[in-house]
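> Let's see this in three dimensions:
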Amino acid sequence: MTAVQPRRSAAMIASIADPGVRTTRAPFGDALVKAAEADQRIVGLAADLAKYTDMHVFARAFPDRFFQMGMAEQVMMAAAAGMAEVGQIPFAATYSVFATRRAYDFLCLDMAEPGLNVNIVAALPGLTTGYGPSHQATEDVAILRGMPGLTIVDPCDAVDIEQAVPQLAAAPGPSYTRLLRGAVPRILDDYDYSFELGKAKLVRPGDDAVFVSSGLMTMRGLLAAERLAEQGIDVAVVHCATLKPFDEDTVLAHVADDRPVFTLENHSVIGGLFETVAAALARRGGSGKKIVPIALPDEFLAAGALPTLHDRYGLSANRVADRVREELSATPG
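Sure, this is the predicted structure:
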């Protein structure tokens, strides 16, 4: 009797790009190659996942500057710290769950405490895979936000990634980037936008409500805003590509008025962008203002087809637009 093999659904590893949105293949890999051509100190490391983090592009271009560490994330972190200690600029790639849950202590004490320029590039952040809790890093930002001296970057698209890589290489101290891999959406170059490490940016103005978003949810927020505009609802989008250090001044300048505020994040509602914005408001004396979080629930998520999961957990552009309409219809006046 022949055993039945489980079928592997392509939808579980589908691109996060919505229909009609342009994509760029492996923007991180190409950006790292370009940066390495200009700076011989840049090296790349992978923990047996070079192909799945787009680090293989760098490995092919610079085989003598690429180090395959095997399935040993803690060893990779320690090796990257050692390289930074002697003047190299490492970019170390793995999955988010392994970088945070498995190698936290090495990132903290080997990189952050001595302030070394090591750049962790972590694929599959939040709900960007359908392979269940073992691969879904829905709490990675919450785990890392309390680490002193660590920069956390949550890029929206290929534009963010391409512009972030050289800035991360030049910045002091360690960084953690929530990598979008493979066929990555390309949407921000349709707006007057450029990535600036440590800064939030108003990407789209709007008079009726405000989205404060990060990561792929800025893309979904922009798409939802376009759909809402067709119904006469004008939504502003403030993109927080850097989650730490957090640009309180820019964000609070756009949420200080009477417009309803929504935070959009591909992360648990616990410990991420929603709580960061709420804490910033409280520090500035605006704690009475309501913020509506659009985020992943505080639970282990299901496995399944990625588009279905995004719709189920409220991350799709249609679900974001629905949530805004519901909130605005329930608001007096």
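> use CA for all of it now, contacts and neighbours both
Fine.
> which stretches of the stretch 101-250 of the chain form strands?
Under the criterion DSSP state E, counting those that start in this stretch, strands of the stretch 101-250 of the chain are mapped to 119-123, 151-153, 175-179, 183-185, 201-204, 209-213, 235-239, 242-244.
> now those in CSV, with distance to Arg284 and mean neighbour count?
Below are these laid out as CSV (distance: least, CA to CA, whole Å; neighbours: other CA atoms under 10 Å):
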stretch, distance to Arg284, mean neighbour count
strand 119-123, 32, 26
strand 151-153, 23, 25
strand 175-179, 27, 26
strand 183-185, 35, 23
strand 201-204, 20, 19
strand 209-213, 17, 27
strand 235-239, 19, 25
strand 242-244, 18, 24
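> In JSON lines, list the ones you listed along with distance to Ala99.
Below are those laid out as JSON lines (distance: least, CA to CA, whole Å):
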{"stretch": "strand 119-123", "distance to Ala99": "7"}
{"stretch": "strand 151-153", "distance to Ala99": "13"}
{"stretch": "strand 175-179", "distance to Ala99": "9"}
{"stretch": "strand 183-185", "distance to Ala99": "21"}
{"stretch": "strand 201-204", "distance to Ala99": "28"}
{"stretch": "strand 209-213", "distance to Ala99": "23"}
{"stretch": "strand 235-239", "distance to Ala99": "25"}
{"stretch": "strand 242-244", "distance to Ala99": "17"}
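> The structure of the following sequence is requested for comparison with the preceding one:
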Amino acid sequence: MTKMIATRDAYGEALKELGRINKDVVVLDADLSGSTKTAVFKKEYPERFFNVGIAEQNLMGTAAGLATAGKLPFASTFAMFASGRAFEIIRNSICYPNLNVKIAATHAGITVGEDGATHQALEDISLMRSLPNMVVLSPADGVEAKQCIYKAAEHNGPVYIRLGRSKIPVIFDENYKFEIGKGVELKKGNDIALIATGIMLEKALVAAEELSKEGISARVINISTIKPIDEDIIIKAAKETKGIVTVEEHSIIGGLGSAVTEVVSENAPTYVERIGTMDVFGESGDGNELLEKYGLNVKNIIDKSKKILSK
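Sure thing, here's the model as predicted:
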């Protein structure tokens, strides 16, 4: 049976380990530590944990202040509130002075499920990657999530890490090595390139297997760093295949799909089909059922691939 773990759970465990090896690590939360899993750190290092209450702008401002004092702050809340409500503080108090603040935002995407549209951040990648100095990470599973946290801690400057609520399949083993700014080719193929991020990587891998049964060779690329994006791996895919399908649990506007099309339009024009939410809000429901309703599924990846190959 496939091991399942939520990326937010991996975040909590990574924080605990970071706290042990680096005494400058501090963690801030906006009254959601049980959900964001920062409570794991709080239990081990209560003197380095700060609950600012339901005040996300203060969360970011306080984290910025701690960074100026030489601390390594991780600020957490739900992605909707981190990227939306606190945007101006992130822009002017963290990114503008290029402070060493890590924003670990949980409950991103449509799979927040029953909490509904008000809590389903489908625009956060777009918002965060528009900010100068900001690195944007979107891990595909628990293994990669832990490594993203460790690498974010090593990086000097603002980092936004996108984490999910739901348990998802573990794709990578402990030998996997994540690097900021590097995509990874997980499956070779020269007919079509499937470029995915976050929880949609697993579905891209399944789609590639299904396509292979029909004689279609699909390359699968994991882009866990949305910014700075790995242009080389995208350009190579554009030149060596007949087209690209991007797959993300985010709006097609401003997310991975937009980032990939920006790269190929300037360097190696090719057919691109984008899978994500189509300029709509989400709704309340079971996370897996919502993925199906909004076309974030294996069937749509296969259909979009065949659409390109039929041109």
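> between the strands of the stretch 101-250 of the first structure, which gets nearest to Ala26 of the first structure?
Of all the strands of the stretch 101-250 of the first structure, it is strand 183-185 that lies closest to Ala26 of the first structure, at 6.5 Å by CA to CA.
> Just give me the mean distance for the closest one relative to the second structure.
Taken over the aligned residues, the distance from strand 183-185 of the first structure to the second structure averages 3.3 Å (mean CA distance after the TM-score superposition for the first structure).
> Against which helices or strands is that strand packed?
strand 23-25 (3 or more CA pairs under 8 Å, 6 or more residues apart in numbering; DSSP states H and E).
> Give me the distance from the helix or strand following the strand it packs on to the chain's centre.
The helix or strand immediately downstream of strand 23-25 of the first structure is helix 27-38, counting by DSSP states H and E. Chain-centre distance of helix 27-38 of the first structure: 19 Å, with CA atoms, centre = their mean, to the nearest Å.
> Quick one: map Ser83 of the second structure onto the first structure.
Aligned by TM-score structural alignment, Ser83 of the second structure pairs with Thr100 of the first structure.
> and its match, helix, strand or coil?
Recorded secondary structure, Thr100 of the first structure: helix (DSSP: H, G, I helix; E, B strand; the rest coil).
> so what's the residue lying closest to it once chain neighbours are set aside up against?
In space, Thr100 of the first structure comes closest to Asp140 once its chain neighbours are excluded; the distance is 6.1 Å by CA to CA, 6 or more residues apart in numbering. Neighbouring residues of Asp140 of the first structure by CA atoms under 8 Å, 6 or more residues apart in numbering: Ser96, Val97, Thr100, Arg101, Pro125, Gly126, His267.
> Asp140 of the first structure -> the second structure?
The pairwise alignment with the second structure assigns Asp140 of the first structure to Asp124, based on TM-score structural alignment.
> how close does that match get to Lys293 of the second structure?
Distance of Asp124 of the second structure to Lys293 of the second structure, given as CA to CA, to the nearest Å: 21 Å.
> now swap in Ser166 of the second structure and tell me
Counting by CA to CA - Ser166 of the second structure and Lys293 of the second structure are separated by 17 Å.
> Looking at the two, which has the bigger crowd around it?
Neighbour count, other CA atoms under 10 Å: between Ser166 of the second structure and Lys293, Ser166 has more, with 20 against 11.
> buried residues in the helix or strand where Ile308 of the second structure lies?
Secondary structure assignment for Ile308 of the second structure, by DSSP H and E: helix 298-309. Using 16 or more other CA atoms under 10 Å as the test for burial, helix 298-309 of the second structure gives Val298, Asn300, Ile301, Ile302, Lys304, Ser305, Ile308.
> Show me how far stretch 214-233 of the first structure is from its chain's centre.
Remark: stretch 214-233 of the first structure is offset 18 Å from the chain centroid, using CA atoms, centre = their mean.
> swap that for stretch 45-58 of the second structure, please
With CA atoms, centre = their mean as the basis, stretch 45-58 of the second structure stands 23 Å off its chain's centre.
> what stretch of the first structure does that stretch fall on?
Mapped onto the first structure using TM-score structural alignment, stretch 45-58 of the second structure spans residues 62-75.
> Equivalent analysis for stretch 203-218 of the second structure, please.
Counting by TM-score structural alignment, stretch 203-218 of the second structure lines up with residues 220-235 of the first structure.
> Just give me the neighbour total for the counterpart of Pro125 of the first structure in the second structure.
In the second structure, the residue paired with Pro125 of the first structure is Ala108, using TM-score structural alignment. Other residues near Ala108 of the second structure come to 25 when the count uses other CA under 10 Å.
> Ok, the one 3 residues further on next?
Thr111 of the second structure has 26 neighbouring residues, counting by other CA under 10 Å.
> and the angle for the helix holding Ile308 of the second structure with strand 218-222?
Going by axes from the mean of the first three to the mean of the last three CA atoms, to 10 degrees, helix 298-309 of the second structure is angled at 120 degrees with respect to strand 218-222.
> what's helix 298-309 of the second structure packed up against?
Contacts defined by 3+ CA pairs under 8 Å, 6+ apart place helix 298-309 of the second structure against helix 200-212, strand 244-251, strand 272-277.
> contacting residues around the second one?
Around strand 244-251 of the second structure, the neighbours that count as contacts under CA under 8 Å, 6+ apart are 109-110, 121-123, 125, 192-201, 204, 237-238, 255-257, 260, 270-280, 296, 301, 304-305.
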